[in-house]
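Engineer: No sequence on hand, only this structure:
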């Protein structure tokens, strides 16, 4: 089997591929994870960092009527490229593809910083988005190549933290760079950070090429991207650049319909369709797709135009506009994290999309009430309500989509939920832009009609360049700013009925019981604007390893001991037997030094299994007797059966081989884990890491 050029020695052609992390020091893995996090940070930041810089960019390059395309171009390119990055990485090696994605992203970033016109910036943003999509999907996939299943939950949590942090820092950093350096540094800052990530990846990331043959749906990917682009162009150019009845707009609409029809025909025959049509026969998935589209529509449309309202109408600096956006992001993060956790604990999920779409609708109506005189406290409150509504919906839609499909479709369903949000985001930004441009022209015309403008200044200038407002006399400037405020807030009024439709649709959800393995996804899946493509096996591995870590407490060993018919064994004794079974022997003194379990707890466990004839001393280490091997085998089987139960109907008679292998692999990793701390609560220890409430 072909190997990565930098694969560790000893894995030549024909040799078995090493397990994730095997043969690599912990330091090497941590450095590689750090570089992956840097790459992910760049891609995640560029989804939001531009928002607070947009008013200044437009002032410098002009083209206020095309402001939405600075965001839309990135979203479309990153979304369309994601399935290709994921599957090409499976076939040709993720390291090379990841390095290629960094290079594309950095070239796009540098060109964005050098752009001299709005058209150039939009084109370079598309190139940047193509690389950004690769950074997100491949960084998540590479974790599975270098980290054992037992530890993936911890590292995936770091990736979620990066996404959450970037959503907060993006608008703030965009404002800081714009105000104190130049808007061009919003893009230039990517270059040195990306070069560091590229060099570290080249030197420390050693992964074999795990070839997984795919029939890549190039035609489907092209048709999805083309149809979306046609419809987004029609939505953004209709009524502004061209009249709705013009041949250009009608032609774009007709071409979009033809491309959608071709997409349906191609996907019906595709071996591995990028968008399996069978999923749309599942009511829950279809509702999730439509509501995800609407949420993306509202979220990114608002994130694009709220900074314009703050900077142009309210007159705040780019930095302060980023700070003003924090209540929105905070509301989104709190609601998203909280709803996901509540669903995982209670198994009830329908209430969240229903309430979330209702609160989002209310939030949009509140944003419509903003004007030039709105106080900062009121503005922050309205932002927080809007963000909170979005957060209640986003996490739960992924959970519901995962829960509604067969195991074979789990990966594509997970990606599909965020895919439709990405497409919705592109449409939302474009349509918001069209509404804003049209309303601004009407408001300026009615507000300044018949009033003389300064020499050399026209209404068209005021519509396309906000800097020209400074050339107006005070009386005219106030009316022009009121026109800007009304045009922006009218956008939210028009969006409210769309989200209200999503509220009605959410009421039609059927609340199916959640499988135990459907757990709250990381924030990366919630906040990412483009889908993270993972296989069904990867997705189940994430969920079960997270559950295994979360349940790795004293109660787990009580449960598996009871299931194995070994109720007389203490949890610590069960843990010790599984350690001996896994490693062949165990020295209690060395275990106490190398794990978090106290020596007296390990000694008591060792005495119990020796007294019961389950283990004997071979010098200092303990080894299992024949009876002990039988008991340890039953304990391991009980743990495996517990994992299988979490899969629900996926663990049926016709379960796929890779799912069986995954359960065996996770069972081997989770049984005997050092980090599960199964020891008995010691009444003498009421503080520190071994308090009884840890169990």
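Structural biologist: Cool, got the structure. Keep in mind that this is a model prediction, so the values were computed, not measured.

Engineer: switch to C-alpha atoms for all contacts and neighbour counts from now on
Structural biologist: Noted.

Engineer: Spell out the residue ranges of the helices in the stretch 351-500 of the chain.
Structural biologist: Residue ranges of the helices in the stretch 351-500 of the chain, as given by DSSP state H, counting those that start in this stretch, are 351-368, 376-403, 410-448, 459-464, 474-506.

Engineer: what distance separates the second one from the centre of its chain?
Structural biologist: Spelled out, it's helix 376-403. Remark: helix 376-403 is offset 15 Å from the chain centroid, using Cα atoms, centre = their mean, to the nearest Å.

Engineer: next one: the third one
Structural biologist: Taking the mean of its C-alpha atoms, helix 410-448 sits 20 Å from the chain's own mean (Cα atoms, centre = their mean).

Engineer: Going by neighbour count, list what's buried in it.
Structural biologist: Across helix 410-448, burial judged by 16 or more other Cα atoms under 10 Å covers 410-441, 443-445, 447-448.

Engineer: now the angle from that helix to helix 474-506?
Structural biologist: Helix 410-448 and helix 474-506 are oriented at 150 degrees to each other (axes from the mean of the first three to the mean of the last three Cα atoms, to 10 degrees).

Engineer: ok, now the first one?
Structural biologist: If you take the same axes, to 10 degrees, helix 351-368 sits at 160 degrees to helix 474-506.

Engineer: Put this next to the previous one:
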């Protein structure tokens, strides 16, 4: 019997067939989680225009999901150590579906942002729990093979999401259909998991750190509100800014105190950071979140608002990035399973990410699309070799009882980086576009190409996202140029974060992957470079 068939983290054994059957439901759940963001990406310009939103609203439709996902991921991970993992995945699917229904009928930006926050609760559960369940079924050495399947599903959702979203937006259903499409898949995943996933449940007293989780969420929320609104709603240096920053630091400080001194089962066990691999992988995850989410989420705006593409055409452009991600995630997963060595893939992957992000920083409204696509492919290749394998390196280094907490901590901090990146870079984008449009309009007025009366008739704020087809040709060209230049600048801002992630990965010490789900390797075994023979967990 193969390792995949025999290894399990809990009493009882699952055959390879049983693992694959259960994996089907898990991958469907993961597909739903990934699809929730990718299917909406190309619909966002149409959504914000239809609901009369602004660039800040565009940002918070994304940030709301990331924020609640970030805050609840460690709670889901802790619950996975206490309750039935299958039940928790199913609950997450139900919460996600409820949020999707509300989003589909949202009458305003405020309701939509709230619905996206509900979706984020479910996505946080799915993101954390799928990794935890797979980790409990197979050993770290064999997990590389299954990580390849996760990478393939991630790639499929990322490819099909923008394409599907673009087609839906251009269809009679409109953008509201983008929130409905995931519900049937969630229902199928629910049924498949009910029939195929059978894991023993370890019963013990429940001690959930709600206070710590609330403080963490509140602290992160305040800093993101400050980053996204400062410079437009109030000055960067002002009483409001000072209050938001001070409040955020106080809340985060309180959260650290609760986690260290009060909570008996903290949502973020600070002792995990005594391990160098966990600490460095977490730091790298934050930086990758900034570079990946913070920059790539605005590519849809670039293609639609700077290059005049339809949502469907913008979706087709995403194939460039996801094609690279698909190939590298599958290849790296299989090779890591065969060799047990993973660090070279993380190092090489981050070099590709740095190169791709830096090159994307050179794009503007005139850059040939073939060139833009090739730069996106480089980023995809790097992310495919990095994201899943970074989680794998941590899972390989912690005790079985900490798998849920450690996996969710890495995912949580990647989401924190993503939330901060989307909010900060969204603020940069809004500032640059607004400034560029104001300066450009003033120049057009001086040149006599547009009159003050026409500007008043438009009744348009330069901070809004307009429907370009309704604008006069000179102003439409102005918006396209402003968005093209601003999005390129965002990638340049993201480059230092990718470099810091690379440096963190360089200092991670490679420990060959275990072939069992037993205890983490001891320090002497890890330093010898030999794979320890460990007793399987009972």
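Structural biologist: That came through fine. As the structure is a prediction and not an experimental result, all values here were calculated from the model.

Engineer: TM-score, when you put one on top of the other?
Structural biologist: Between these two chains, after superposing, the TM-score reads 0.83 (TM-score structural alignment, normalised by the length of the second structure); 513 aligned residues with a Cα RMSD of 3.6 Å.

Engineer: residue in the first structure matching residue 65 of the second structure?
Structural biologist: With TM-score structural alignment as the criterion, residue 65 of the second structure lines up with residue 74 in the first structure.

Engineer: Please identify the helix or strand for that match.
Structural biologist: Taking DSSP states H and E as the criterion, residue 74 of the first structure maps to helix 68-92.

Engineer: what about that helix, how far off from the second structure?
Structural biologist: Mean deviation of helix 68-92 of the first structure relative to the second structure after superposition (mean Cα distance after the TM-score superposition for the first structure): 2.3 Å.

Engineer: just checking, what packs against that helix?
Structural biologist: Using 3 or more Cα pairs under 8 Å, 6 or more residues apart in numbering; DSSP states H and E as the contact criterion, the elements in contact with helix 68-92 of the first structure are helix 26-48, helix 94-114, helix 118-146, helix 218-237, helix 410-448.

Engineer: Switch the helices of the stretch 351-500 of the first structure over to CSV; also include distance to residue 260 of the first structure.
Structural biologist: CSV is the format used below for the helices of the stretch 351-500 of the first structure (distance: least, Cα to Cα, whole Å):
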stretch, distance to residue 260 of the first structure
helix 351-368, 28
helix 376-403, 23
helix 410-448, 14
helix 459-464, 34
helix 474-506, 22
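
Engineer: Show me the one of those helices that comes nearest residue 132 of the first structure.
Structural biologist: Residue 132 of the first structure lies closest to helix 410-448 among the helices of the stretch 351-500 of the first structure, at 13.5 Å (Cα to Cα).

Engineer: any idea how far residue 441 of the first structure is from residue 453 of the first structure?
Structural biologist: In this view, residue 453 of the first structure and residue 441 of the first structure are 15 Å apart by Cα to Cα, to the nearest Å.

Engineer: swap in residue 45 of the first structure?
Structural biologist: Taken as Cα to Cα, the span from residue 45 of the first structure to residue 441 of the first structure is 32 Å.

Engineer: Kindly state which residue of the second structure is aligned to residue 425 of the first structure.
Structural biologist: Residue 425 of the first structure maps onto residue 418 in the second structure, by TM-score structural alignment.

Engineer: Hmm, I typed the wrong one, I wanted residue 387 of the first structure.
Structural biologist: Match for residue 387 of the first structure (TM-score structural alignment): residue 380.

Engineer: Which of the helices or strands spans the nearest residue to residue 511 of the second structure once chain neighbours are set aside?
Structural biologist: In space, and not counting its chain neighbours, residue 511 of the second structure is closest to residue 526: 5.5 Å by Cα to Cα, 6 or more residues apart in numbering. If you go by DSSP H and E, residue 526 of the second structure is part of helix 523-528.

Engineer: ok, for the match of residue 425 of the first structure, nearest residue in space, not its chain neighbours?
Structural biologist: Sequence neighbours aside, residue 289 is the residue nearest to residue 418 of the second structure in space, at 4.1 Å (criterion: Cα to Cα, 6+ apart).

Engineer: Check the burial of the equivalent of the one you found over in the first structure by counting its neighbours.
Structural biologist: Matched by TM-score structural alignment, residue 289 of the second structure corresponds to residue 296 in the first structure. Applying other Cα atoms under 10 Å, we find 26 residues neighbouring residue 296 of the first structure.

Engineer: Enumerate every residue touching residue 296 of the first structure.
Structural biologist: Neighbouring residues of residue 296 of the first structure by Cα atoms under 8 Å, 6 or more residues apart in numbering: 420, 421, 422, 423, 424, 425, 426, 428.

Engineer: Can you name the helix or strand that it falls in?
Structural biologist: Taking DSSP H and E as the criterion, residue 296 of the first structure maps to helix 283-308.

Engineer: Quick one: list the elements packing against the following helix or strand past that helix.
Structural biologist: Using DSSP H and E, the next helix or strand after helix 283-308 of the first structure towards the C-terminus is helix 318-324. Other elements packing on helix 318-324 of the first structure under the criterion 3+ Cα pairs under 8 Å, 6+ apart are helix 149-180.

Engineer: ranges for the strands of the stretch 501-650 of the first structure?
Structural biologist: Using DSSP state E, counting those that start in this stretch, the strands found in the stretch 501-650 of the first structure span residues 615-617, 622-624.

Engineer: Quick one: map residue 407 of the second structure onto the first structure.
Structural biologist: Superposed on the first structure with TM-score structural alignment, residue 407 of the second structure falls opposite residue 414.

Engineer: Kindly report the same for residue 240 of the second structure.
Structural biologist: Checking TM-score structural alignment: residue 240 of the second structure goes with residue 248.

Engineer: Just give me the neighbour total for that match.
Structural biologist: Neighbours of residue 248 of the first structure (other Cα under 10 Å): 16.
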